[in-house]
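the sequence and its predicted three-dimensional model are supplied below.
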Amino acid sequence: MGLEDLTNQAKEFLKSDQAEDISDKLLDGAADLANKVTGDKFSDQVEGARDAADKAVGNE
């Protein structure tokens, strides 16, 4: 298995249902932490960043 094969497998995984579930949980946790640390002062920016990251991983 070459590097190209591994790259293709990684790309396929990142667009899978499993990756979507994992990324949603991680992104939600990170957003919650960021909002807690900042006292929700930047909640709109945090949510925007969370949504942008979510679009890059998974299938939704």
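On my side now, so go ahead.

alpha carbons only for contacts and neighbour counts from here, please
Fine.

neighbours around Lys11, how many?
A count of nearby residues for Lys11, using other Cα atoms under 10 Å, gives 13.

grab the nearest non-local neighbour of Ala19.
Gly58 (5.2 Å; Cα to Cα, 6 or more residues apart in numbering).

name the SS class of that neighbour, please.
Three-state assignment for Gly58 (DSSP: H, G, I helix; E, B strand; the rest coil): coil.

burial check on it, number of neighbours?
By the measure other Cα under 10 Å, the count of residues near Gly58 is 21.

next up, a second structure to put side by side with the first:
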Amino acid sequence: MGKLGDMANKAKELAKGHPDQADKGVAGAERVADERTGNKYDAQTDKAADAVRRSYGSGGTTER
């Protein structure tokens, strides 16, 4: 696997170990994306954030 894949796997493992902090980061990234696009892609960012949370096993969602 290349460097990017290795980094992604490392990030996923860290997120699994610290899901609360990872949830805050995902929520922050989602908020920034929504702000910069004027919420034009809100449904897509919600879906992407949920997919990321599922990838590291987070059951909860963090309110923006």
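Cool, the structure landed. Given the structure is predicted, the values throughout are model-derived calculations rather than measurements.

hang on, isn't the residue nearest to Ala19 of structure 1 packed against Ala10?
No. Assessed by Cα atoms under 8 Å, Gly58 of structure 1 is found out of contact with Ala10, at 11.5 Å.

show the contacting residues for Glu20 of structure 1.
Contact partners of Glu20 of structure 1, counting by Cα atoms under 8 Å, 6 or more residues apart in numbering, are Leu14, Asp54, Val57, Gly58, Asn59, Glu60.

which residue packs closest to the third one, ignoring adjacent ones?
Nearest non-adjacent residue to Val57 of structure 1, counting by Cα to Cα, 6+ apart: Leu14, 5.4 Å away.

now Ala51 of structure 2: which helix or strand?
Using DSSP states H and E, Ala51 of structure 2 falls within helix 42-55.

flag every buried residue along that helix.
Asp42, Thr45, Ala49, Asp50, Val52, Arg53 (16 or more other Cα atoms under 10 Å).
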